[in-house]
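Visitor: next comes the sequence, and after it the predicted model I'd like to discuss.
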Amino acid sequence: MEYNIFKLLVDNIPQPIWIKDIDLKFVYVNEEYENIHKGVNKKFIGLKDEEIFDGAINNECYRYCNLVISSLKPITEECYLGGIHRKITIIPLINNNGEIEAIAGIYVNLDIINEKDKIIEEQENILKVVMETLPGMVFYKDKDGKYVYVNKEFDEFYNREGIGKSIGKTNFDIHSSEELALKYTKEDNEVIKNKQSICVQTVVNSKNGEKIYTEAVKVPVIDKNNEAVGVVGLILDITEKKEAEEQLKHVSFTDILTGLYNRTYFEEKAKELLSEEYLPVGVIMGDANGLKLVNDTLGHNEGDELLKLIAQVLSDVCNAGQLIFRTGGDEYVILIPNTTDYECENIIKRIFKQCENYKHDLIDVSVSLGASLTDNINKSIYDALKEAEDKVYRQKLLQKNSFNSSVMYSLQAGLQTKSLETEEHTDRVVNYCLIIGERLSLPMSVMDELTIVAKLHDIGKIGISEEILLKEGNLTDEEFEVVKTHTEKGYRIVKASNQLDNIAKGVLTHHERWDGNGYPLKLSREGIPLIARIVSIADAYDSMTNNHLYKKVFNKDDAIEELQRCSGKQFDPDIVRIFTEYLSETQVCV
């Protein structure tokens, strides 16, 4: 059994093997040995070399065998057997008593090995030529991060950087930037750990200060045990490609007329900035004032000039971190990462101020602006933009020569024709409201809302009969109930525009009382919108201090005393205090 296993093993070894006794007679040859001597036509077992081979082979083998028997030590020699260059190893087979019982020999065909070495050398030469002619820098690092091979271009690049030869060095030896060395080392370790290729881009600062954009493909080197033993990399200089991409990107993201970013880029940044690291994000929306007038009177070329002037104003005010877009015909948007309401309002004020430094042939350069914040990822940039747009719409109502303002002024004119409301009364109420708003430090958007409510607070009287509005003497209870409906009628008129929701609520509630006994909703205290509380006091004061056909006229002091008497009952006490302090400070009778 043991012999069969031994024979099975040795017969499957691809090298020729024989065993001879101490008389040098063959006692065993494997199949490969028989194969290389097919032309002998003799059985080997029991025969000596001289009985099988010619004199030259016989003498050479005899000498080697006797040397092993006499020395009891193995030998390895090169020789030519059968015209083939071989390496023969002969070993003594010694028993447990230290006595030699036989010798064994194994042949290796050196011609095959040399041929393989030649092929390997040729392949290495071809590979080297390929590496040297590849368009890029090629390297091989071992798993310890040392450079084992670099091509000519790699060496030339780092020679220019004053590094010298790279072989045997690590990332930290050839890169002056520790940050860069750490980056490369992290990438190499990732490739070795995961046994997967990666493609990475890096910006390298050259010795003369130029930025070089590179793209590297890093591939793991896997041995026969499936272990990663190193990293092969190809680094390409993609600076020109990157610059071309940036130019193309700039063109595709830029509004041709103004040079600002366009709507396409806005869409991209709106998604990118909705991230915790950028919140809160301020959204300022702007709309050019008077563009239609310029287009209709001077032509679209002049209209384009106006748009460019406004773009220049925005660029003058905003810094590099504040992105300016032209998103439509006359619409602009500014996105401001990591900001506050205060900063957004400050930017709007500076834009208004900067507009004064630019002139157009027909009209003043101006823009209506509104701002909003998105301070959590559940509120999109578009949600904030809608809020800002509503504020712009409200501001447009206050701009002269705009279509929106003409609608509002038409409503006011209709009211003045139908009732005793005068333009002067409206202007005074607006002025008082703005004084109170400034003393309360209200933001601009709220001041705009306050102005519009002050202008339109009695607009619902358009829906009430002139017979009641102009009636001399006291109204009946039924007639007074009809007059009280003007708040609801005004609410419905203003509510027709979904951008005036807060204003509609202000119109609806400007006759509510602090003590809850007003109309139409019986609201009280802070439950009444702030805008309505302010308008209520301003309207009451002007009604008391100016000529009215059917009521006694108060002087300033009496009117102040009346406001204070009603403080905490009809009116908000804090607003009464603020307004009466102002009135007391004012020398001229208002």
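Guide: In hand now; what should we look at?
Visitor: use CA for all of it now, contacts and neighbours both
Guide: Will do.
Visitor: what about I120, how many neighbours?
Guide: Counted by other Cα atoms under 10 Å, the residues lying close to I120 total 12.
Visitor: next, the buried residues of the host helix or strand of N114.
Guide: If you go by DSSP states H and E, N114 is part of helix 110-133. Neighbour-count burial for helix 110-133 flags 110, 131-132 (criterion: 16 or more other Cα atoms under 10 Å).
Visitor: ok, which stretches of the stretch 401-550 of the chain are helices?
Guide: For the stretch 401-550 of the chain, applying DSSP state H, counting those that start in this stretch gives helices covering 403-418, 423-439, 444-456, 466-469, 477-484, 486-495, 501-509, 530-545.
Visitor: in TSV, list the buried residues of helix 110-133 along with distance to K218.
Guide: What follows is the buried residues of helix 110-133, written out as TSV (distance: Cα to Cα, whole Å):
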residue	distance to K218
L110	38
M131	15
E132	18
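Visitor: nearest to K269, of these?
Guide: M131 (42.2 Å; Cα to Cα).
Visitor: what's the separation between the closest one and S410?
Guide: Counting by Cα to Cα, to the nearest Å, the gap between M131 and S410 amounts to 82 Å.
Visitor: and G55, how many neighbours?
Guide: Around G55 there are 12 residues (other Cα under 10 Å).
Visitor: whoops, I mixed them up, K353
Guide: 13.
Visitor: buried residues of the one helix or strand it maps to, list them for me.
Guide: Assessed by DSSP H and E, K353 sits inside helix 341-355. Along helix 341-355, these residues count as buried under the neighbour rule (16+ other Cα under 10 Å): 341, 344-345, 347-348, 350-352, 354-355.
Visitor: and the furthest pair within these?
Guide: D341 and C355 (21.4 Å).
Visitor: ok, residues contacting the helix or strand that comes right after the helix holding K353?
Guide: Next along the chain after helix 341-355, taking DSSP H and E as the criterion, comes strand 367-374. The contact list for strand 367-374, computed with Cα atoms under 8 Å, 6 or more residues apart in numbering, reads 279-289, 310, 340-341, 344-345, 348, 352, 380-381, 383-385, 387-392, 395-396, 445.
Visitor: and these, which of them are buried?
Guide: Buried among those by 16+ other Cα under 10 Å: 279-289, 310, 340-341, 344-345, 348, 352, 380-381, 384-385, 387-392, 395-396, 445.
Visitor: restricted to strands, list these.
Guide: Judged by DSSP state E, the buried ones among the contacts of strand 367-374 include 281-288 as members of strands.
Visitor: nearest to V483, of the residues you listed?
Guide: Looking across these and measuring by Cα to Cα, the closest to V483 is D287, at 38.2 Å.
Visitor: ok, the closest one to K418 distance?
Guide: Distance from D287 to K418, by Cα to Cα: 34 Å.
Visitor: same question, I334
Guide: I334 is 44 Å from K418, by Cα to Cα.
Visitor: repeat that for N4.
Guide: Where K418 is concerned, N4 sits at a distance of 126 Å (Cα to Cα).
Visitor: higher neighbour count, the two?
Guide: K418 (18 against 9).
Visitor: let's bring in a second one:
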Amino acid sequence: MLKIVTIINDLMEKNRIKSYLAKAKNELPEFEFELSKEFEDYRHALNFLYQDEPIDILIIEDFNRDNFEGLDFIMLAAKEFPESSLILTYSASKELDLSSYKITNLAAILSKSSGYKNFKNIILFTLLKHQAKNAKIMAEQQKLTDYRTIIDHTHDAIFLLEIDCDNNFYYKRINETHYNLTGLKAENVIGKTTAEIFGEAVAAQMEENYQRCVEQKRKINYTEEIEFPGGKRVFQTALYPVIKQGEVKEIVGASKDITELESWQAELEYFKQRDKLTGLYNEEYFNNYLPKVIELKNLPLVVIVIDIVGFNLLNKLFSTTQANSILEQTAAIAADLSRENEVAARVSSNQFALVLKKRSIREFKVIMAELKARLAAVKIAGIPIDFAVVGEVKLAKLPAAKKFYANLMDKLKLEKYNYRHTANSRFCQGVLESIAASKYKLIGHGPKLIERATMFAAHFELNRSEKEKFILLAKYHDIGKLGLDQNILKKGDLLTALEWEEYQHHIERSANFISHFYDLTDIFQLVYHHHEYYDGSGYPDCLQGIKIPYLNRIFSILDFYDAVSSNIFYPFLQGRYFFAELNKQQIAGELKKYQGSIFDPRLVDKFVEKVLPEI
């Protein structure tokens, strides 16, 4: 019984061919044939053809599916199923040029417009041809073709080794993938020993695994790296013994190319150990490394920890890009002071550590001095940074790594605490000097701000403690404006809703700055509430009336007075700004205008009637 399979996507064409086959079967009773299977796409057809018994006739429609056309399938079928006769059906409107195709088993080309008589003649001719063939031979040949197809189209490099009586290994066959991966042509491999192909040294390494397979008489797996004409490759290889009469006579090998995977794993391992921003070793690596490195052979061992004091403050006061630049500069200094076999690591968001092997106490002192000098030059927006730097030289095996590092961190805490006082903080002093150098323009004020604060303290009869807080409030209240887009502070026009929202955030930044220094604790609430309005419409907490601290109610008048008398851009409210110096009469008028809404009415009266005329 000859088998016919159709691969036709067009339903009308499918039904036409099916009816023609049924009619031909009735008219040609001397031939035994059947329509075994119908497919509408190439993929399912291929799955069937590879897995089923050989098919005698394939009737294929020339259609396009996933950029795969009938001619493509014909070419594939011509190669993979040479014993099958191929009949191609095509649309009469389509021009077919088969002059460049060599398809030996193409029986006929059938136009979709051709009639039954033409179809019958083609089927008759094809049936006669197939009747003359030996079905058993054809089936065996088809099997061999299928096996060859499977082997040649796998992604693994497959090879067959033959073993002679002297235990020499000869290559008997390789598949197409083997050539593609190794660059070794079949004619240069088949019949040769591993030594003849790869040389004695590489052959010895390879034959050790082959011999293991022979001795154990079972499948073995291993990874190998071999230099081929196509380049160095890394393979995961499996060897399968072919046992005949109790002896291993042949070995089938399958090698999966894992060169790129090995490279990816090496790269992944590198990045698992590294900090993404700075490129230094990360915290996890450092924590695993330190206990291992504290051994007698590495002594004396120097461990240094660097802490960027108040890094979170830098992040909030300045841009992320500027803060990250500080991290990168610090990392570069740490890396530069470590040798190739030593470790520089980022151990937390704002801390770095150095582990230096076999360094003397004298070297330690020199490194510490250089480190501190170079860190002193690191600045953000021209302002120096506070760095707490501590280090120890470990001369003996004890204490253990955990205790040793804990002692170092205790020293670091004390060192960091020292910078929490404004007088000891290079960063705080740098900020104040930068503001003063700008004559307070950096924070949207005039050059007489502190002088006027002192004067207000006197006129409003503040006691000593209140006066100190009031002057500190004047000095620090708008320090958060350093983190604003300077285009907002210089706009000279009404702020947009987004700009006004951003402008209001300077309060939070100022309060964050204050909270960092323990000697400024007393003015935290004053700084945080210096934009509360008397009628409760201010920010951030909408405090109203006497719930607003007394010093804040006085300061709101000073804040306004200093801004409008200094000829600077002053975004007073979202819908109101000043950009020119006002005279006393105008200032009094504006204060009266907002008396009871923005400002404390009693304090406005006192200022306008008693203070303003005298200043």
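Guide: Ah, there it is. Just so it is clear, the model here is predicted, and its values are computed rather than measured.
Visitor: TM-score for this pair?
Guide: With the length set by TM-score structural alignment, normalised by the length of the first structure, the two chains reach a TM-score of 0.38; 283 aligned residues with a Cα RMSD of 4.9 Å.
Visitor: what angle separates the helix holding K353 of the first structure from strand 367-374?
Guide: 160 degrees (axes from the mean of the first three to the mean of the last three Cα atoms, to 10 degrees).
Visitor: before we move on, the earlier item: ok, the ones in strands among the buried ones among the contacts of strand 367-374 of the first structure vs E302 of the first structure, which is closest?
Guide: Using Cα to Cα, these come closest to E302 of the first structure at A288, 13.3 Å.
Visitor: quick one: the closest one and V333 touch, right?
Guide: No. A288 of the first structure is not in contact with V333 according to Cα atoms under 8 Å; the separation is 11.4 Å.
Visitor: tell me which element T223 of the second structure is part of?
Guide: Counting by DSSP H and E, T223 of the second structure is found in strand 220-228.
Visitor: cool, and L526 of the second structure?
Guide: helix 524-528.
Visitor: same check on A102 of the first structure?
Guide: Applying DSSP H and E, one finds A102 of the first structure within strand 100-109.
Visitor: likewise for V229 of the first structure?
Guide: strand 228-237.
Visitor: can you give me the angle that strand makes with helix 110-133?
Guide: 30 degrees.
Visitor: ok, and what's touching the helix or strand just after strand 228-237 of the first structure?
Guide: As assigned by DSSP H and E, the chain's next helix or strand after strand 228-237 of the first structure is helix 239-252. The contact list for helix 239-252 of the first structure, computed with Cα under 8 Å, 6+ apart, reads 212-214, 264.
Visitor: show me which of those are buried.
Guide: Using 16+ other Cα under 10 Å, the buried ones in these are 213-214.
Visitor: among the contacts of helix 239-252 of the first structure, which are in helices?
Guide: With DSSP state H as the criterion, helices contain T264 from among these.
Visitor: ok, the contacts of helix 239-252 of the first structure vs V68 of the first structure, which is closest?
Guide: T214 (63.6 Å).
Visitor: residue contacts, the closest one?
Guide: 201-204, 235-239.
Visitor: which of the residues you listed count as buried?
Guide: Buried among the contacts of T214 of the first structure (16+ other Cα under 10 Å): 202, 235-238.
Visitor: redo the residues you listed as a markdown table? Include distance to F157 of the first structure.
Guide: Output for those, formatted as a markdown table (distance: Cα to Cα, whole Å):
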| residue | distance to F157 of the first structure |
| --- | --- |
| T202 | 16 |
| I235 | 11 |
| L236 | 12 |
| D237 | 11 |
| I238 | 15 |
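Visitor: for those, which one is nearest I534 of the first structure?
Guide: T202 (60.1 Å).
Visitor: quickly note the distance from the residue nearest to that closest one when sequence neighbours are not counted to F480 of the first structure.
Guide: Nearest non-adjacent residue to T202 of the first structure, counting by Cα to Cα, 6 or more residues apart in numbering: T214, 5.2 Å away. Counting by Cα to Cα, the separation of T214 of the first structure from F480 of the first structure is 82 Å.
Visitor: returning to that earlier point: and the next helix or strand past the helix holding N114 of the first structure?
Guide: strand 137-142.
Visitor: hey, what's the angle from that next one to helix 110-133? Just curious.
Guide: Using the same axes, to 10 degrees, strand 137-142 of the first structure lies at 130 degrees relative to helix 110-133.
Visitor: tell me what the very next helix or strand once past strand 137-142 of the first structure is packed against?
Guide: Counting by DSSP H and E, the next helix or strand C-terminal to strand 137-142 of the first structure is strand 147-150. Here strand 147-150 of the first structure touches strand 137-142, going by 3 or more Cα pairs under 8 Å, 6 or more residues apart in numbering; DSSP states H and E.
Visitor: tell me what the strand it packs on is packed against?
Guide: With contacts defined as 3+ Cα pairs under 8 Å, 6+ apart, strand 137-142 of the first structure has these neighbours: strand 147-150, helix 152-160, strand 228-237.
Visitor: now those in CSV, with distance to A104 of the first structure?
Guide: Shown next, in CSV, are those (distance: least, Cα to Cα, whole Å):
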stretch, distance to A104 of the first structure
strand 147-150, 42
helix 152-160, 51
strand 228-237, 39
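Visitor: if we can go back for a sec, buried ones in the strand holding T223 of the second structure?
Guide: 220, 224, 226.
Visitor: I'd say the first one and A238 touch.
Guide: Yes. I220 of the second structure is in contact with A238 according to Cα under 8 Å; the separation is 5.7 Å.
Visitor: what is the burial count for S325 of the second structure?
Guide: So S325 of the second structure, with other Cα under 10 Å, has 17 neighbours.
Visitor: host element of it?
Guide: helix 320-336.
Visitor: how about W500 of the second structure?
Guide: Per DSSP H and E, the secondary structure element for W500 of the second structure is helix 497-504.
Visitor: swap in F286 of the second structure?
Guide: Per DSSP H and E: helix 283-293 holds F286 of the second structure.
Visitor: and that helix, what does it pack against?
Guide: Partner elements for helix 283-293 of the second structure (3+ Cα pairs under 8 Å, 6+ apart): strand 343-348, helix 401-418.
Visitor: tell me which of those sits most buried.
Guide: Highest mean neighbour count among those (mean count of other Cα atoms under 10 Å): strand 343-348, with a mean of 24.
Visitor: angle of it against helix 320-336?
Guide: Direction vectors for strand 343-348 of the second structure and helix 320-336, defined by the same axes, to 10 degrees, enclose an angle of 150 degrees.
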